[in-house]
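A.B. asks: Here is a sequence with its predicted model. Questions after.
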Amino acid sequence: MTLRLRTLLIGLLSVLLAGFVAGALLIYMGFYDISALRQHTKPVFHLLDFAMSRAVEVRADARPPADLHDEGRVHGGLALFRRHCLRCHGAPGVSPDALAFGLTPAPANLLHAGRSWPPDEIFWIVRNGVKMTGMPGWAYRLTDEEIWNLVAFVKAMPGLTTRAYAELAAGLPQADASPSPLVSAQPAQPARAMRPGDAHAGRQATQNHLCATCHLIPGIVGANQHVGPPLGGIAGRAFIAGVLPNTPENMVRFLRDPQAIDPLSAMPDLGLDEQDARDIAAFLATLDQVQGK
């Protein structure tokens, strides 16, 4: 081994050792914030997202049934989706349950998955789950046939309007029409004293209400795939949802009840109280630059 090669190897090993020691020290000092109220840093989020995508792509090899798009499969998948998936992932015009707002990483909006993920990869994720995300593996709770029904519905969901989804759900038997309760009802919280909207609090509320699972939002780490318009530059837009003049008061109205403004909007009612809506509106009012410009 030449002196130059030996020097390079020693240098590389020294860098790796220094990186390992630095990482171990940061972990020991509790430097990384593991609070579920704070999203992963951007590098960590994208590393985990890429690792998940590659792991699924490598392992997914199930052959979809020939009748995957059959109407009976889609309807069967809808009933399963409402009982097992809706509370975390939501649906067209339907918000996830409060439980999902506390999960990190945030549960993905499945409209993009239905549009772009191959059926075998959706099947693998549903069947096996994903470590450290809150996504359970359903292999011991649902049959493969039922999981394929779920896949059929997820693939069909991007083609459903808010109204079409509601009509399909209303047509289910009563036992399947509503998701089963996950937690007992919580007592009503006392009303908060109202204050002007606070952009800093609104940024946190925007993250915790899963807005980044549908929208690309400057400064907030979230899913790489989006089903709603990007929010960079929203402060400079003339209208909200194309129909309502963009004022702080109107933004609060839209955030609290989007379908009262636009009945065809896929934006769900997130159950925002007045203060959270004011804070989020204040944060959105700071987004006067289109991301990337």
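C.D. replies: Great, that's in hand.
A.B. asks: hey, let's count contacts and neighbours off CA atoms from now on
C.D. replies: Fine.
A.B. asks: Distance-wise, check R127 relative to Y28.
C.D. replies: For R127, the distance to Y28 (Cα to Cα, to the nearest Å) stands at 35 Å.
A.B. asks: Looking at these two, which is more packed in?
C.D. replies: R127 (20 against 10; other Cα atoms under 10 Å).
A.B. asks: dropping in the other structure now:
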Amino acid sequence: MDMKNLHWTAVAKIVGLGACLLMAAGAVFVWSGVYNVAASKDHLRITTWILTLIRERSIATRSFMIDAPPLVDDGMIRLGASHYEAGCVPCHNRPGKEINPIVGGMLPPPPDLMEIGKHRPSREIFWIVKHGLKYTGMPAWTNMRRDDEIWSVTAFLASLPFTAGEYPDLSGLTRSQANPGEEPVNGGALTACGRCHEREGTGTNGDRVPRLAGLPEAYLFRSLQEYADGNRASGVMEPVADPLDERSMRELAARYSALRPSAEKPAAAPDAERLRRGEAIANRGIARQGVPACLSCHSGRQSQQFPVLAGQHAEYIEEQIRLWQRGGRIGTPYGRIMAAVAGALEEGQIEDVAAYLASLPRGSAPAPIAEVNR
């Protein structure tokens, strides 16, 4: 064939015919069922190579613009270990332990995460935990609005293998044994809660976990209902609350409301000037920014639907205010009220008022100045 005299239309016909033949061959291959999709047999090498390349390039591209926060905070790592124990252990097992033979039969099998921090930047770990991976059995995070929860898991995974030996303590496993004489709620729900929250004589598993002891029963019951209904976002608490019936929710709320606050050792005293600024916000609000006094609702003298914030962890208060600012807690009427308040606060003001509220004695708070002066 004289290629010099070959007309472009003939070239087009040849290319078109080749494409049709390839499509026909592909259709026959698919419909024949000749490719083995059983998890008991590995992919062809070329298939594995293609799937791996697609996965890694997708992760790298979609995580490239993510900015990771500092991930060395002990409270964040503890919270991440607690979340890992609740959601990741069934497939990945605890650090240093062999993966369950049943899930090991998945294709691909769940990876050993002991050294994931050495192989992946934290932004990639975050993206995988948040979005999951198709065709691997790795699910997306239960609620996409809780980046703070996902970053805590990322912090824990990035800390491995250095924290592996501390896992029972970090995850709360050493706290989860039932106390003598403690009656179970709904088959042990109270024991499960105690892995993160207070038990009789113990505090919380880190400063990112809210203190529940002594909070109003109505508020605690409403919170469980909102988690179960998906109105209050949490990739951790929604799966916990969903299986509970109303009776179990009421019993848990009553138990925690009646629980005596533990005498935890206070953290280092905050700066006196910060406490003074925080006290002003908590007692008088910030009129020019439309911020009401925090203690006009949260001193324990108002509706039982409002949590008492005196003695709550400063880190927890800060993160919840930032969560409202990001739109992560706007699924309820009370949440929308707080979102408007939180949106008016500046970062320094958040830290000031959280420090002051945390410095107050647990369980009650002084009435706001505006209320005292009536």
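C.D. replies: All right, it came through fine. In this text the structure is predicted, and so the values were computed from the model without any measurement.
A.B. asks: Please list the residues outside the longest helix along structure 2 that contact it.
C.D. replies: Counting by DSSP state H, the longest helix found in structure 2 is helix 8-32. The contact list for helix 8-32 of structure 2 (Cα atoms under 8 Å, 6 or more residues apart in numbering) reads Y35.
A.B. asks: ok now do the nearest residue to T104 of structure 1 once chain neighbours are set aside, which residues does it touch?
C.D. replies: Counting by Cα to Cα, 6 or more residues apart in numbering, A36 is the residue found nearest to T104 of structure 1 once chain neighbours are left out, at 5.3 Å. By Cα under 8 Å, 6+ apart, A36 of structure 1 lies in contact with 102-104.
A.B. asks: same thing but 10 Å
C.D. replies: Contacts for A36 of structure 1 (Cα atoms under 10 Å, 6 or more residues apart in numbering) come out as 101-106, 208.
A.B. asks: before we move on, back to that, to what extent does the longest helix of structure 2 diverge from structure 1 after superposition?
C.D. replies: Average distance, helix 8-32 of structure 2 versus aligned residues of structure 1 after superposition (mean Cα distance after the TM-score superposition for structure 1): 2.8 Å.
A.B. asks: Run through the neighbouring helices and strands of whichever strand or helix holds A164 of structure 1.
C.D. replies: Taking DSSP states H and E as the definition, one finds A164 of structure 1 inside helix 162-170. Secondary-structure packing of helix 162-170 of structure 1 (3 or more Cα pairs under 10 Å, 6 or more residues apart in numbering; DSSP states H and E): helix 71-84, helix 174-177.
A.B. asks: residue contacts, the counterpart of V37 of structure 2 in structure 1?
C.D. replies: Here V37 of structure 2 is matched to I34 in structure 1, going by TM-score structural alignment. Neighbouring residues of I34 of structure 1 by Cα under 10 Å, 6+ apart: 40, 104.
A.B. asks: Okay, I34 of structure 1 and S95 of structure 1: tell me how far apart.
C.D. replies: Counting by Cα to Cα, the gap from I34 of structure 1 to S95 of structure 1 is 25 Å.
A.B. asks: swap in T2 of structure 1?
C.D. replies: Distance from T2 of structure 1 to S95 of structure 1, by Cα to Cα: 64 Å.
A.B. asks: before we move on, back to that, the contacts of A36 of structure 1 in helices, which ones?
C.D. replies: N208.
A.B. asks: now the contacts of A36 of structure 1 in JSON lines, with distance to K131 of structure 1 and neighbour count?
C.D. replies: Formatted as JSON lines, those follow (distance: Cα to Cα, whole Å; neighbours: other Cα atoms under 10 Å):
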{"residue": "F101", "distance to K131 of structure 1": "18", "neighbour count": "21"}
{"residue": "G102", "distance to K131 of structure 1": "17", "neighbour count": "18"}
{"residue": "L103", "distance to K131 of structure 1": "13", "neighbour count": "19"}
{"residue": "T104", "distance to K131 of structure 1": "12", "neighbour count": "20"}
{"residue": "P105", "distance to K131 of structure 1": "11", "neighbour count": "24"}
{"residue": "A106", "distance to K131 of structure 1": "13", "neighbour count": "24"}
{"residue": "N208", "distance to K131 of structure 1": "21", "neighbour count": "21"}
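A.B. asks: Quick one: which of the contacts of A36 of structure 1 hold up in structure 2? List them.
C.D. replies: Mapped onto structure 2 and checked by both residues aligned by TM-score structural alignment, their matches' Cα atoms under 10 Å, the contacts of A36 of structure 1 keep the contacts 102-106.
A.B. asks: I'd assumed the match of V37 of structure 2 was in a strand, is it?
C.D. replies: No: I34 of structure 1: not assigned to a strand; according to DSSP: H, G, I helix; E, B strand; the rest coil it is coil.
A.B. asks: I'd like the distance between it and D144 of structure 1.
C.D. replies: Here I34 of structure 1 is placed at a distance of 35 Å from D144 of structure 1 (Cα to Cα).
A.B. asks: circling back: T2 and S95 of structure 1: who's more crowded?
C.D. replies: Under the neighbour definition other Cα under 10 Å, T2 of structure 1 and S95 were set side by side, and S95 has more, 21 against 6.
A.B. asks: Identify the residue of structure 2 aligned to that one.
C.D. replies: Mapped onto structure 2 by TM-score structural alignment, S95 of structure 1 lines up with E98.
A.B. asks: Quick check: that match vs G87 of structure 2, distance?
C.D. replies: For E98 of structure 2, the distance to G87 of structure 2 - Cα to Cα - is 17 Å.
A.B. asks: Could you do A192 of structure 2 as well?
C.D. replies: Taken as Cα to Cα, the span from A192 of structure 2 to G87 of structure 2 is 13 Å.
A.B. asks: ok, now R94 of structure 2?
C.D. replies: 11 Å.
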